[in-house]
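**Student:** fold the following and give me the result.
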Amino acid sequence: MGAPPRRRFAARQHWRRIGPVAVIVALVALVVLFAWLTHEEGAAPAPGSAAAAAAAPGRQIFGRIDSGAASGRPAAAPGRRARLVENLQLADRTFCSYRNSTRYPHTSRPIAEQPDQVYPNAPVIDTQAMRQGSGASDPNVQIQASQSRVYMAAGETVSFSLRALDTGGQVLPLMVTRAVAQGITFKGSRAAAQVALSFADDGAGADAFAGDGAVAAVLAPAQTGLASFNGTIRAEVRYSVGGNAGSVLFDVIYSPELPARWTGQVREALEDGSLNFYLKAEVRQAGRYVVSGRVDDARGKPFALVSSNDVLDAGPNEVRLTMFGKLLRDQEAALPLTLRDVDGYLLKENADPDRALMPRLEGKVFTGKPHPLPAFSDAEWQGEERSRYLAEFGKDLARARSELAGFDPSAPLPPSECAKTENR
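**Tutor:** Purely as a prediction, here's the structure:
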């Protein structure tokens, strides 16, 4: 039924007295709340965003900039400075890391960066639980399988070996019941020839020691029906251990064509503060060739991975592999240097396989002269892409420093990481 008339009248009179005050207070509260919220949102732009780059050092309140200097108040919440410090450290880390990682060209790098490339011709060894025909595995029997290489150039061979071990590492008798190699073909192409493999433990051929429980076989595609096959050759080996049947697969990538060959002639030259190795090659098929080599120091320690990626014309050519001067100086290499284990291939675009292999140069290829370290340049590598990236990262770093210095001029800037990364 509502309030009695007298109470309704009293209520109306009450709101008439306090209404304007309440409305004003409420409006002021809303304005202050809105200003505070918008300030908080503006004070925390995403690091690296356009808003962060354009943020003013002070804070804006009702259209004016308040740095807090006159009142003695801090210019903004402590979180604001923490975010600016974080932005500066991120910009500094990005600049320093990129500058440090590109001091040497990509064609002359410390070999520690690619440990899998140190000994490319070492056998590939894998140990797995015995895989049975049903698809299950027997963890009590470990099968150690190895192959001498994965990529094969024309005329090269590959050896496979198998050995069975129990959980204590003791050799178990293993008998190969069937072993064949066949090229993998796709739908619509003619099936490749199937070649039988002969595994033995007689100390001959691929088998290192007779009677040690390891059986081995050799695949020489050029001497079989796979001589012209270009692609992946899969060897399937079925065996028996303790009356239980198992199987293992080996894959190799074979290149029957010979796009170029090495002549065996190598020379060195100290040029532009770096040491260049020149390897002569007879190129049969013009195109882009990718060549890699390993460099050891005088102590025999693997030191660098050197490479080239150049277009070669048909006929006599020299492939240059550069040992960058600053890399020698920074790591205080012991000279003379030895170039070893060189491999190369013709790169094919939009083709499978995407390469035609050159015969590899295994082991020592060339040993240079004992040049003194001061003969090499200590200058960083320079390139168009590196200069462009350093310029952009430098702009980001300068902007971050300026923002933090403008926000809190009295506080020192955080130390740069450049010195740390340069000494790694």
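**Student:** CA only for contacts and neighbour counts going forward, please
**Tutor:** OK.
**Student:** the chain: helices as residue ranges?
**Tutor:** Applying DSSP state H to the chain gives helices spanning 5-43, 50-54, 78-101, 325-330, 384-407, 418-422.
**Student:** just checking, what packs against the fourth one?
**Tutor:** I take that to be helix 325-330. Contacts defined by 3 or more C-alpha pairs under 8 Å, 6 or more residues apart in numbering; DSSP states H and E place helix 325-330 against strand 274-283.
**Student:** structure for this one too, so we can compare:
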Amino acid sequence: MPSRRSKGLIGLGVAFVAALGLWLARGEAEAPVQAAPSPPPAGPRFFGALAGDGGLAIPGDRAERRRQLLEHAQLTDHTYCSYLEGSKYPMESQPVAHNPDQLHPNQPVTEMHPMRVEGGATSNSVLLQTSQSRVYLAAGEAVAFSLRAVNAQGEVVPIVITRAVAQGMTYGASRATPQVALAFADDGGGADPVAGDNAFAGVLAPSQTGLAGFHGTIRTEVRYTAGGKNGFALFDVVYSPVLPAAWTGQVREALENGSLNFYLRLEVRQPGRYVVTGRVDDARGKPFAVATFNDVLETGTREVKLTVFGKLMTDEAPALPLRLRDVDGYLLRENVDPDRLLLPRLEGQVFASRTQSMKGVSDAEWQSEERTRYLTEYAKDRHAARAQLAAFDPAQPLPPSACAAPER
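**Tutor:** So this is what the prediction gives:
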């Protein structure tokens, strides 16, 4: 299976090629950019022929032709420069700006929407505020749900929970799972932080219920009354009943090949491709990088390497030492549903680096055969487009490039 790095690079290349293809398709409908001019017809010359055809171009046609060539030159330049910039770090070590949705994986998922009533209708007079602590649950983990009702002015609408049950979602001939009743309360205990604020909370711990062996999506349905109407809310989580591997708690760091690596020891019970993600903050607590491991592991004691790429460190200049936090992961299961078995998550700070300086950290860009190949092809397209524009209108200067790096 291709690595995540390969998939990212190939995906980026396909996106650029698709954009270029759309431009060329439009250009072919108007005037081919790279097609050689047709031989001149016998007899007298006609106005409207391109300058390369030896005739005199109508000013409007010539301007349109130059506009096409200029647009093509700018597009190929943008493609080359965007890939050059976007691939200077490896996929397994990216700045937080590229992965803003992964910065805080353990924050609750909150929503607000109109109250849903029977029959699929909604009531805009009552808004329901909901929260769930997580979407994916590894074996032994629990999830907290909460809901609260307000009106359009944000004022609390009294709510009464009438029923709350959780059940595994099955399809086709699969046997239905047991229904598990959940208790929702507003007493300031358990998952409810404040008593009497009309926010009701409940907890689902599948491993302690009849759903302990279920693998897949568990749906919790909560029925309630608010504002004189009967409504319902749905909460979905994806549960893994088996741990394919377990963390030992041992972590080490190493400055290798100009990059800082964190090694987390893992006892692998089921072999296969593991995907692990960790977040890296600087010494001030500012999110700095997202580090990912994506590789095949055999059974036994193994190490998961999370890399902070050297150039990323030199470019961003984080306050040292760095801190690894909020590590999660899973064993990928291909061509089945669900497609993963979850690892137990490591919440909060996992490891504090002892590296106090940038000594030994490299500022070299990431290199690979794939990156070189893509840059070479994009550079050829860029050079050809600019040469075409220069040949068509040598009196005009070429547009400046979007990047200062030389063509490859």
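**Student:** just so I have it, where are all the strands in the stretch 101-250 of structure 2?
**Tutor:** Ranges of strands in the stretch 101-250 of structure 2, per DSSP state E, counting those that start in this stretch, are 109-116, 122-132, 136-137, 143-150, 159-168, 180-181, 200-204, 216-226, 229-239, 245-256.
**Student:** minimum distance to Arg354 of structure 2: which of those has it?
**Tutor:** strand 245-256 (8.1 Å; C-alpha to C-alpha).
**Student:** what's the mean distance for the closest one versus structure 1?
**Tutor:** Taking mean C-alpha distance after the TM-score superposition for structure 1, the mean distance separating strand 245-256 of structure 2 from the aligned residues in structure 1 is 0.8 Å.
**Student:** tell me how far that strand lies from the chain's centre.
**Tutor:** With C-alpha atoms, centre = their mean, to the nearest Å as the basis, strand 245-256 of structure 2 stands 25 Å off its chain's centre.
**Student:** mind listing what's buried along that strand?
**Tutor:** 245, 247, 251, 253, 255 (16 or more other C-alpha atoms under 10 Å).
**Student:** would you convert the residues you listed into CSV that also reports distance to Tyr80 of structure 2?
**Tutor:** Below are the buried residues of strand 245-256 of structure 2 laid out as CSV (distance: C-alpha to C-alpha, whole Å):
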residue, distance to Tyr80 of structure 2
Ala245, 42
Trp247, 42
Val251, 39
Glu253, 35
Leu255, 32
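**Student:** any idea which of the residues you listed is the one closest to Phe235 of structure 2?
**Tutor:** Looking across those and measuring by C-alpha to C-alpha, the closest to Phe235 of structure 2 is Ala245, at 27.4 Å.
**Student:** the closest one corresponds to which position in structure 1?
**Tutor:** Per TM-score structural alignment, the equivalent position to Ala245 of structure 2 in structure 1 is Ala260.
**Student:** and Leu322 of structure 2, by the same measure?
**Tutor:** Looks like Leu322 of structure 2 aligns to Leu337 there (TM-score structural alignment).
**Student:** who are the contact partners of its match?
**Tutor:** 295-298, 367-370 (C-alpha atoms under 8 Å, 6 or more residues apart in numbering).
**Student:** just Gly27 of structure 2 next, same as before
**Tutor:** Taking C-alpha under 8 Å, 6+ apart, one finds 33, 68 in contact with Gly27 of structure 2.
**Student:** try it again at 10 Å.
**Tutor:** 21, 33-34, 65, 68-69, 72 (C-alpha atoms under 10 Å, 6 or more residues apart in numbering).
**Student:** can I get those residues in JSON lines including neighbour count and distance to Pro394 of structure 2?
**Tutor:** Formatted as JSON lines, those follow (neighbours: other C-alpha atoms under 10 Å; distance: C-alpha to C-alpha, whole Å):
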{"residue": "Gly21", "neighbour count": "12", "distance to Pro394 of structure 2": "27"}
{"residue": "Val33", "neighbour count": "17", "distance to Pro394 of structure 2": "17"}
{"residue": "Gln34", "neighbour count": "13", "distance to Pro394 of structure 2": "17"}
{"residue": "Arg65", "neighbour count": "21", "distance to Pro394 of structure 2": "14"}
{"residue": "Gln68", "neighbour count": "21", "distance to Pro394 of structure 2": "16"}
{"residue": "Leu69", "neighbour count": "25", "distance to Pro394 of structure 2": "13"}
{"residue": "His72", "neighbour count": "24", "distance to Pro394 of structure 2": "16"}
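**Student:** closest one of these to Met112 of structure 2?
**Tutor:** Gly21 (41.4 Å).
**Student:** looking at this, the closest one is in a helix?
**Tutor:** Yes: Gly21 of structure 2 sits within a helix when classified using DSSP: H, G, I helix; E, B strand; the rest coil.
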